[in-house]
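heads up, no residue letters with this:
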C-alpha cells in the first residue's frame, strides 16, 4: 500500500503533538475519504451501499470536528483499480481513528470533548470498514 504523495503530509499531521494540527488532519481525512467513496460508488465492480456508508460516516465524522483554521482542499487522486487502490485511504482513516482515540484518552480533555472525539473515532472506524468493503467482490 503506497500513500499518494499529496496525502503524506496529512498522514504525518495525524501524529503531531499539536492538537489543532491533529484535528485539522482528521477533518481533512474525513473529507478525502468522502471524496473517494463518492468517486468509486458507481463503478461496475463497487458495492454502492458500502460506498454510501463510507461517505456518510466520513461526513458525520467531519461534522463533529472543528473546521480547520487554514489550508486548502486536497485534490484527491483517483484511486487505483481493485481493493488495493482503496487501501491507502482505508489506512488513512484508521490512522485518524487512532489519533482521535489518543486525543480522547488525554487526561486534560473534558468529558464532553472526550465523548465527541471518541464518536469521531468511531465514525472513522465505520468509514474505514465500509470503504474497505467497497471493492471486495
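Yes, it's here. Computed from a predicted model, the values in this text were never measured in an experiment.

alpha carbons only for contacts and neighbour counts from here, please
Will do.

Report the contact partners of residue 121.
Contact analysis of residue 121 by CA atoms under 8 Å, 6 or more residues apart in numbering lists 61, 96-98, 100-101.

you'd agree residue 125 is up against residue 98?
No - here residue 125 does not reach residue 98: they are 9.2 Å apart, not a contact under CA atoms under 8 Å.

The structure to be compared is supplied as follows:
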C-alpha cells in the first residue's frame, strides 16, 4: 500500500455515502491495528501505548459492519521517528471526525448514533495512544 492508498482512505472518509464512510473507517481501524502490532516491539517505542492503540482500533473495528466490497488494506511501513506515525494518527482523527458527523445526522437512530459515538471515542483514543508511541 502506498501513500496514495492512505489518501484514498482519507478522501473516502469525507464521502456522503454512509456505507463508504463506514467501510473506510473499518479499513483504517483494521490497518492501524496491524500497524500497531508490528511496531510494538520497535526499539525506542512505547510498547504499552502501541498495544493500547491496537486494542482500541480492534475494538472500534469490531463494532462496525464489515465492508461489503473491497480487499483488506495493509499499511505501508511508517517512516522512522515520530513523524512516521503522523499520517496514521491523522487518519484515526479523521475517522473520529467522520463518525461524529454520521452520528449527528438526522437519519441516524439512537442505537446507531450511540454505536458510532463509541467507535469515534475508540478511534480518538487510539490516535492519542499512537501519537505517544514514538514520543510525539
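Looks like it arrived, so ask away. Computed from a predicted model, the values in this text were never measured in an experiment.

Now the TM-score, please.
Superposed pair, TM-score by TM-score structural alignment, normalised by the length of structure 2: 0.96. Supporting alignment: 135 aligned residues with a CA RMSD of 1.1 Å.

hang on, the earlier thing: of residue 125 and residue 98 of structure 1, which one has the most company?
Taking other CA atoms under 10 Å, residue 125 of structure 1 and residue 98 do not tie; residue 125 has more neighbours (23 against 19).

Can you spell out the matching residue range in structure 2 for the helix or strand encompassing the more buried one?
Assigned by DSSP states H and E, residue 125 of structure 1 falls within helix 111-133. Helix 111-133 of structure 1 lines up with residues 110-132 of structure 2 when matched by TM-score structural alignment.

once aligned to structure 1, how far is that stretch on average?
Taken over the aligned residues, the distance from stretch 110-132 of structure 2 to structure 1 averages 0.3 Å (mean CA distance after the TM-score superposition for structure 1).

And that stretch, how far out from the chain middle?
Centroid separation for stretch 110-132 of structure 2 versus its chain: 9 Å, with CA atoms, centre = their mean, to the nearest Å.

Then stretch 6-15 of structure 1?
From the chain centre to the centre of stretch 6-15 of structure 1 is a distance of 11 Å (CA atoms, centre = their mean).

List the buried residues of that stretch.
7, 10-11, 13-15 (16 or more other CA atoms under 10 Å).

Now do it: distance from first to last residue.
17 Å (CA to CA, to the nearest Å).

what span of structure 2 lines up against that stretch?
Taking TM-score structural alignment, stretch 6-15 of structure 1 hits residues 5-14 over in structure 2.

Show me the contact partners of the matching stretch.
20-22, 24-25, 27-28, 91, 94-95, 98.
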